[in-house]
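Q: Using only what follows, build the 3D model:
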Amino acid sequence: MTLSARKRPIGLVVGVVLAVTASSGVALAAVDAGKVIASRIDGFKKMGSAFKTLNDGLKADAPDAKMLAAQAKTVSQVAHQVHKWFPAGSGPESGQKTRAKAEIWSDSAGFATAVHNLEVESAKLETVAKGGDIEAIKAQAKATGGACGGCHTKFRGPEQH
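A: The predicted structure is shown next:
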């Protein structure tokens, strides 16, 4: 038996193992829809909490600029993760409890635009908040809230009980 003849079966075995491993990975991804959904819910709760704290802080008689900047940073950091939270198979078709509408995947370009707008507005919020100008922070918080609504309106369903 030649050396190249001995290598073929090993190559074939490696190829089969890689193919099985790759297809198993796809199956695992579908099984983990619950984990994906739970993770994105946690992320949105973190962003929502930071945004609420920021907005509540803006209503104070003497807003704490450092606290506002910290909350704005959290909002921006989390907003820049949103695009990763919606892999195929993690929507209503998964059978899991989710407020994510099918439009996220059927209008992926529209969803990508809405997420991009959130990233842009939240980054502006972080930058403005670093400057400490309370009126500018209020204005940008409103713009960032509008970007949040851009997703909520079209891509998020009603709360499920």
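Q: Please count neighbours and contacts with C-alpha atoms only from this point.
A: Will do.
Q: hey, where'd the helices end up in this structure?
A: 3-31, 33-58, 65-79, 103-106, 108-131, 134-155 (DSSP state H).
Q: Which neighbouring elements make contact with the longest one?
A: In this structure, helix 3-31 makes packing contacts with no helix or strand, judged by 3 or more Cα pairs under 8 Å, 6 or more residues apart in numbering; DSSP states H and E.
Q: Just give the nearest non-adjacent residue to the residue minimising distance to the centre of the chain, would you?
A: Nearest residue to the geometric centre of the chain (Cα atoms, centre = their mean): residue 82, 1.5 Å. Using Cα to Cα, 6 or more residues apart in numbering and skipping residues adjacent in sequence, the residue nearest residue 82 is residue 115, 6.9 Å away.
Q: Quick one: residues contacting the one you found.
A: By Cα atoms under 8 Å, 6 or more residues apart in numbering, the contact set of residue 115 is 79, 82, 83, 151.
Q: How about the third one: what's its closest non-neighbour residue?
A: The spatially closest residue to residue 83, leaving aside those adjacent along the chain, is residue 115, at 6.6 Å (Cα to Cα, 6+ apart).
Q: Repeat that for the first one.
A: Nearest-residue entry for residue 79: residue 119, 5.6 Å, with adjacent residues in sequence omitted and distances by Cα to Cα, 6+ apart.
Q: Sequence B follows; please return its structure for comparison with A:
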Amino acid sequence: MKIKKLICFINIFLFCILLSTANTFAVEGAKGIIKERMDKFKESKQLMKKINVGLQNDNFKVIEESAQMLLLWSKEMPKFFPKGSDISPSEASSDIWLNPEGFNEAIKNFELASLDLINQSNTNDRDKTINAFRNLAGTCKGCHQKFRN
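A: Predicted coordinates for the structure are as follows:
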């Protein structure tokens, strides 16, 4: 069981590293709402890393606080995607504006997964909290696959 949890942590850590590498190169040269959006996603990535460390240390308070910040981000995220903000260096796909229902659904999934992580972290149940974090990370990955170039 410990090996399974270790593999889970390693996978989540590698996912976060992958996100950070891609964003580092893209932020250079960004301006206006695109830069603001990229900065918000960098903050989001840092919060995911913080949650991962919280899981390793059973620090449910840090997990809950970080998930609260992600929940707030989910609610303000749509305003960071005005029409025409898919120009370089943005990695936003034009599918965001071609399929707004799908994009809004992806954001809603992120919101619900953030809320679930908050709720699970309040139980202090490690396994349930890990599963909620996996689900949250999955919403990020799913959205990036559909709506990120």
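Q: And the TM-score between them?
A: Laid over one another, the chains give 0.74 as their TM-score (TM-score structural alignment, normalised by the length of the second structure), with 120 aligned residues with a Cα RMSD of 1.6 Å.
Q: would you turn the helices of the first structure into TSV with distance to residue 91 of the first structure?
A: TSV is the format used below for the helices of the first structure (distance: least, Cα to Cα, whole Å):
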stretch	distance to residue 91 of the first structure
helix 3-31	11
helix 33-58	8
helix 65-79	19
helix 103-106	8
helix 108-131	13
helix 134-155	11
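Q: Of all those, which one comes closest to residue 97 of the first structure?
A: Checking the helices of the first structure against residue 97 of the first structure by Cα to Cα gives helix 33-58 as the closest, at 8.2 Å.
Q: what comes up buried for the closest one?
A: 33-34, 36-38, 40, 43-44, 47-48, 50-51, 54-55, 57-58 (16 or more other Cα atoms under 10 Å).
Q: cool, stretch 141-160 of the first structure as well?
A: For stretch 141-160 of the first structure, the neighbour count (16+ other Cα under 10 Å) marks 141, 143, 144, 145, 147, 148, 150, 151, 152, 154, 155, 156 as buried.
Q: go on, stretch 79-92 of the first structure?
A: For stretch 79-92 of the first structure, the buried set under the neighbour-count rule, 16+ other Cα under 10 Å, comprises 79, 80, 82, 85, 86, 89, 90, 91.
Q: Strands - which of those residues land there?
A: Among these, no member falls in strands (criterion: DSSP state E).
Q: Tabulate the residues you listed (a markdown table), appending distance to residue 65 of the first structure.
A: Output for the buried residues of stretch 79-92 of the first structure, formatted as a markdown table (distance: Cα to Cα, whole Å):
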| residue | distance to residue 65 of the first structure |
| --- | --- |
| 79 | 21 |
| 80 | 22 |
| 82 | 26 |
| 85 | 31 |
| 86 | 33 |
| 89 | 41 |
| 90 | 38 |
| 91 | 38 |
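Q: Nearest to residue 137 of the first structure among those residues?
A: When those are ranked by distance to residue 137 of the first structure (Cα to Cα), residue 79 comes first, at 17.2 Å.
Q: That closest one maps to what in the second structure?
A: Here residue 79 of the first structure is matched to residue 74 in the second structure, going by TM-score structural alignment.
Q: counterpart of residue 43 of the first structure in the second structure?
A: Matched to the second structure by TM-score structural alignment, residue 43 of the first structure sits across from residue 40.
Q: actually residue 150 of the first structure, not the one I typed
A: Superposed on the second structure with TM-score structural alignment, residue 150 of the first structure falls opposite residue 142.
Q: need the contact list for its match.
A: Residues counted as contacts of residue 142 of the second structure (Cα under 8 Å, 6+ apart) are residue 106.
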